[in-house]
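> Sequence and predicted structure are below.
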Amino acid sequence: MLRRTLLRAGGLAAGAAFTGSLWQGAARATALTAASPYGPPGVPDANGIALPQGFTGRIVARTGRRVGGLLWHPAPDGGACFADGDGWIYVSNSEVPLIGGASAIRFGPGGEIRQAYRILSGTNLNCAGGRTPWDTWLSCEEIFRGRVFECDPYGARAAMPRLAMGRFKHEAAACDPDRRVVYLTEDESDGCFYRFLPDTWGDLTSGRLEVLCASADAGPVTWRRVPNPAAPLTPTRRQVTQAKHFSGGEGCHYADGVCFFTTKGDNRVWAYDAENERLEIVYDADSPLSGVDNITGTLGGDLYVAEDGGNMEINLITPDRQVAPFLRIEGHSGSEVTGPAFSPDGTRLYFSSQRGARGDAAGTDGVTYEVTGPFRR
């Protein structure tokens, strides 16, 4: 649904339809600011979350406090949800040096917290990541020559580094089961956009790392192999001269033939049409969405984009390119919104304020929330 409609509304360029699809749009089409389909965020609740009418929120974890038997980690960042019998699991990264890693909270069918536990420890600045179709979590290190770790959200198997996916300042990952590739963003001011093609789908231990190459912000792209993904001397982003560079790659989300990703340096939301190997810009404005970061979506085609700073909002981009605030966290001006992810049934949205109300760099005041309500599915 999203691929068919997202770029057709607003700022259309005559004759810009993509061959073989219904995509249409100008490379720099103006974002359409409009009212949210849920209405505006209301008065902040007792937890400081401003929500539309009909939605309720709660705090499920705080840094340094016990939840489900576990001391919740500092600086909660990227997250995802996994089905778990009659309940589900929410996984969250920890973006701190040396101890980083990731934790998981197991929920029962009514949303009760059953258990919490670590699924990755002893890693460095685990920022975003992504879930796989085979129900594992890819936790990404946002450091020089960072690694991707494949983690078991159920806590039964040890996490393993997937070094074939490249050594660079990893941010997020998104799996494309149709083409059997994993897209990867890079958080550098001149970072690249990559795809990893495993030798066997479902096994990330070996494969080919490629980088997107293009001469413009919109139009056709090609992919070239990264000669040395281990990058001991030359960074991956500088190994292919034709590679296109992006200003600070952030969140990444795949849906219906399209991989959406954000870049913080120019406050853009991009769309890579994987079916036709073309690149477009979905959002290129300063308002209402500012400080683009983590991104997720619903089966109904809505995108939810979290802000790093800005108004501490999660903004909604609908399939017809309407952009509006969905929720806002009040009193956390020194923080960022991280880890948005929907429960498997689409009725609950999880996310965090990484540094909380205190806004300290160590993330010792992080807060993880849950919002329940009539989300469009």
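Thanks, I have the structure now. Predicted model, so just to flag it, every value in this text is computed and none were measured.
> Every contact and neighbour count from this point should use C-alpha atoms.
Noted.
> Pretty sure T338 sits against R355.
No: the pair T338 / R355 is not scored as a contact, 10.0 Å apart, by CA atoms under 8 Å.
> So these two - more neighbours on which side?
Neighbours of T338 and R355, each counted by other CA atoms under 10 Å, are more numerous for T338; the result is 32 against 27.
> and that one, helix, strand or coil?
For T338, the assignment made with DSSP: H, G, I helix; E, B strand; the rest coil gives strand.
> Would you check how far apart it and M165 are?
Computed as CA to CA, to the nearest Å, the T338 to M165 distance reads 23 Å.
> so S215 sits right up against T241, yeah?
No: using CA under 8 Å, S215 is not in contact with T241; the gap is 11.2 Å.
> out of these two, which sits in the busier spot?
A count of neighbours by other CA under 10 Å puts S215 above the other of S215 and T241, at 13 against 9.
> Any idea how many residues pack against the residue nearest to the more buried one when sequence neighbours are not counted?
Closest residue to S215 apart from its sequence neighbours, by CA to CA, 6 or more residues apart in numbering: K244 at 7.0 Å. Residues lying near K244 (other CA under 10 Å) number 20.
> which strands and helices sit next to the top strand by length along the chain?
Scanning the chain for the strand with the most residues, using DSSP state E, yields strand 203-213. Packing contacts for strand 203-213, counted by 3 or more CA pairs under 8 Å, 6 or more residues apart in numbering; DSSP states H and E, involve strand 193-200, strand 222-225.
> can you put these in CSV and add distance to G331 and mean neighbour count?
Output for the helices and strands packed on strand 203-213, formatted as CSV (distance: least, CA to CA, whole Å; neighbours: other CA atoms under 10 Å):
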stretch, distance to G331, mean neighbour count
strand 193-200, 34, 20
strand 222-225, 44, 16
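> need those strands in JSON lines with distance to G346, can you?
Formatted as JSON lines, the helices and strands packed on strand 203-213 follow (distance: least, CA to CA, whole Å):
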{"stretch": "strand 193-200", "distance to G346": "28"}
{"stretch": "strand 222-225", "distance to G346": "34"}
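> can you tell which of the ones you listed is closest to C140?
Closest approach to C140 among those (CA to CA): strand 193-200, 13.8 Å.
> what helices or strands is that closest one leaning on?
When contacts are defined as 3+ CA pairs under 8 Å, 6+ apart, strand 193-200 sits against strand 181-186, strand 203-213.
> how far out from the middle of the chain is that strand?
What separates the centre of strand 193-200 from the centre of its chain is 18 Å, taken as CA atoms, centre = their mean, to the nearest Å.
> Could you do stretch 106-116 as well?
Taking CA atoms, centre = their mean, one finds stretch 106-116 lying 23 Å from the centre of the chain it belongs to.
> Only the buried residues of it, if you could.
Within stretch 106-116, the residues that count as buried by 16 or more other CA atoms under 10 Å are R106, F107, I113, A116.
> alright, now check it against this:
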Amino acid sequence: MSNSETPLLGGVSAVRFAADGATRGAYRILSGTNVNGAGCATPWNTWLSGEAIPGGRIFECDPYGVAAAMPRLSMGRFTHESMACDPDRRVIYLTEDEPDGCFYRFVPDEWGDLTSGTLQVLVGAADRPDAIIWRRVPNPAALIEPARHQVVGARRFDRPTGCHYADGVCRFVTADGLLWSYDSVSHSIQADPRPSSPPPLPPTRSGEVFAAGPAMTIDVLSPDGTASPFLRLIGHDASAITGAAFSPDGRHLYFSSQRGTTGAVAGTDGVTYAVTGPFGRGTEG
């Protein structure tokens, strides 16, 4: 899945790959939306994409392009940047790309059905990582009073962006260069300095984590936190690396240069790359 941050003509496209990495086709699964930021796959095999504009909506899409994409207004109308599914607690975490953006979670009334549920926002003081709670946003679909202003004491972050959930922890990054980790088991949140902009990928079987870094690089973080360069795109100075994802068998790493070599913000110059492994994520043999 590839989200488009183009104003007014955004949406989502799908690219189909064969097991050997060859391209088999491409098609639209969402059209006519505005500045679509990062998305995520659901456990029930749909794709979520949010509009990164004030009052933006979340759309649930059919990755095969058969069923029509549907807005999920119960998940809130705000500047959506990224989201991640937590199948263990049956919630979806969401980040808000604002200078005073919040960290949210959506609790569906029924897991697998996003038409109704409760949107909650993280509340707590910045100097008390152990004193945080989730509070309900009274009117998630409101356009006049933004969601981030509806709950007193909502925790503020500097443009929270890409997020990823794995093993009880939801991680997201902010514009001030921090990687935040919300531990859903101990119910605490902490920040570490990281060079990455998009969220890190799940660890490989060897414990390595791949993360997009500054200067159009992808770095490998070892279990002890040491970063080593993996690759760098040359000539893409005004772009950003986005959408990094492994194929299910772990043989291929896909990522995109958001604005390509021209750096055109509203252009069509993005490029998607495939890198063949192995990366230590596939099945035995």
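Received, thanks. What you are looking at is a predicted structure, and each value in this text was computed from that prediction instead of being measured.
> care to give me the TM-score?
The TM-score (TM-score structural alignment, normalised by the length of structure 2) is 0.93; 279 aligned residues with a CA RMSD of 1.5 Å.
> before we move on, back to that, average distance between the following helix or strand past the longest strand of structure 1 and structure 2?
Per DSSP states H and E, the first helix or strand lying C-terminal to strand 203-213 of structure 1 is strand 219-220. Mean deviation of strand 219-220 of structure 1 relative to structure 2 after superposition (mean CA distance after the TM-score superposition for structure 1): 3.2 Å.
> Stretch 218-229 of structure 2 aligns to what range in structure 1?
Aligned using TM-score structural alignment, stretch 218-229 of structure 2 spans residues 314-325 in structure 1.
> swap in stretch 47-58 of structure 2?
Using TM-score structural alignment, the partner range for stretch 47-58 of structure 2 is residues 137-148.
> okay, how far is it across the matching stretch, tip to tip?
10 Å.
> Now find how far off-centre that stretch is within its chain.
With CA atoms, centre = their mean, you get 14 Å for stretch 137-148 of structure 1.
> and D266 of structure 1, how many neighbours does it have?
For D266 of structure 1, the count of nearby residues is 17 (other CA under 10 Å).
> Correct me if wrong: it contacts G249.
No: using CA under 8 Å, D266 of structure 1 makes no contact with G249, being 10.0 Å away.
> Quick one: the helices in structure 1, in order.
2-5 (DSSP state H).
> Give me the spatial nearest neighbour of N3 of structure 2, chain neighbours excluded.
V12 is the one closest to N3 of structure 2 (CA to CA, 6+ apart), at 4.5 Å.
> Same check on T205 of structure 1?
The spatial neighbour of T205 of structure 1 that comes closest, neighbours along the chain excluded (CA to CA, 6+ apart), is R162 at 5.6 Å.
> now G124 of structure 2
Spatial nearest neighbour of G124 of structure 2, excluding adjacent residues (CA to CA, 6+ apart): I132 at 4.5 Å.
> go on, A14 of structure 2?
Take A14 of structure 2 and drop its neighbours on the chain: the residue closest to it by CA to CA, 6+ apart is M1, 4.5 Å away.
> Was I right to think L204 of structure 1 contacts R162?
Yes: contact status for L204 of structure 1 versus R162: in contact at 6.2 Å, counting by CA under 8 Å.
> neighbour count winner among the two?
When L204 of structure 1 and R162 are compared for neighbours, L204 comes out ahead with 21 against 17, by other CA under 10 Å.
> who's in contact with Y93 of structure 2?
Listed by CA atoms under 8 Å, 6 or more residues apart in numbering, the contact set of Y93 of structure 2 reads M83, A84, C85, D86, F103, Y104, R105, F106, C170.
> Need these in TSV (columns: distance to H164 of structure 2).
Listed next are these as TSV, based on distance: CA to CA, whole Å:
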residue	distance to H164 of structure 2
M83	7
A84	5
C85	8
D86	9
F103	13
Y104	13
R105	13
F106	15
C170	6
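> any idea how far C85 of structure 2 is from the equivalent of L209 of structure 1 over in structure 2?
In structure 2, the residue paired with L209 of structure 1 is L119, using TM-score structural alignment. The span separating L119 of structure 2 from C85 of structure 2 equals 14 Å under the rule CA to CA.
> So which of these two has more stuff around it?
Per other CA under 10 Å, whichever of L119 of structure 2 and C85 has more neighbours is L119, with 26 against 23.
> Check the gap between the more buried one and P129 of structure 2 for me.
Applying CA to CA, the value for L119 of structure 2 to P129 of structure 2 is 21 Å.
> List the residues that contact the residue nearest the centre of structure 2.
Nearest to the mean C-alpha position of structure 2, by CA atoms, centre = their mean, lies S82 at 3.5 Å. S82 of structure 2 is in contact with G37, A38, G39, C40, G50, L94, T95, E96, T161, G162, C163, counting by CA under 8 Å, 6+ apart.
> thinking E98 of structure 2 is in contact with T161, fair?
No: if you go by CA under 8 Å, E98 of structure 2 and T161 don't touch, sitting 9.1 Å apart.
> Looking at the two, which is more packed in?
Just comparing E98 of structure 2 and T161: by other CA under 10 Å the higher neighbour count belongs to T161, 27 against 22.
> pretty sure C252 of structure 1 contacts F260?
Yes: counting by CA under 8 Å, C252 of structure 1 does reach F260; the two are 5.6 Å apart.
> In terms of neighbours, single out the busier of those two.
Legend: neighbour count by other CA under 10 Å for C252 of structure 1 and F260, higher for C252 (28 against 25).
> Show me what that one lines up with in structure 2.
Under the alignment by TM-score structural alignment, C252 of structure 1 pairs with C163 in structure 2.
> tally of neighbours for the closest residue to that match other than its chain neighbours?
The shortest distance from C163 of structure 2 to any non-neighbouring residue, by CA to CA, 6+ apart, is to F172 (4.0 Å). Here the count is done by other CA under 10 Å, and F172 of structure 2 has 29 residues near it.
> With Q150 of structure 2 instead?
16.
> and it, what is it in contact with?
By CA under 8 Å, 6+ apart, the contact list for Q150 of structure 2 reads V137, P138, N139.
> Next up, the contacts around the counterpart of the last one in structure 1.
Read that as N139 of structure 2. Matched by TM-score structural alignment, N139 of structure 2 corresponds to N228 in structure 1. Neighbour list for N228 of structure 1: T236, Q239 [criterion: CA under 8 Å, 6+ apart].
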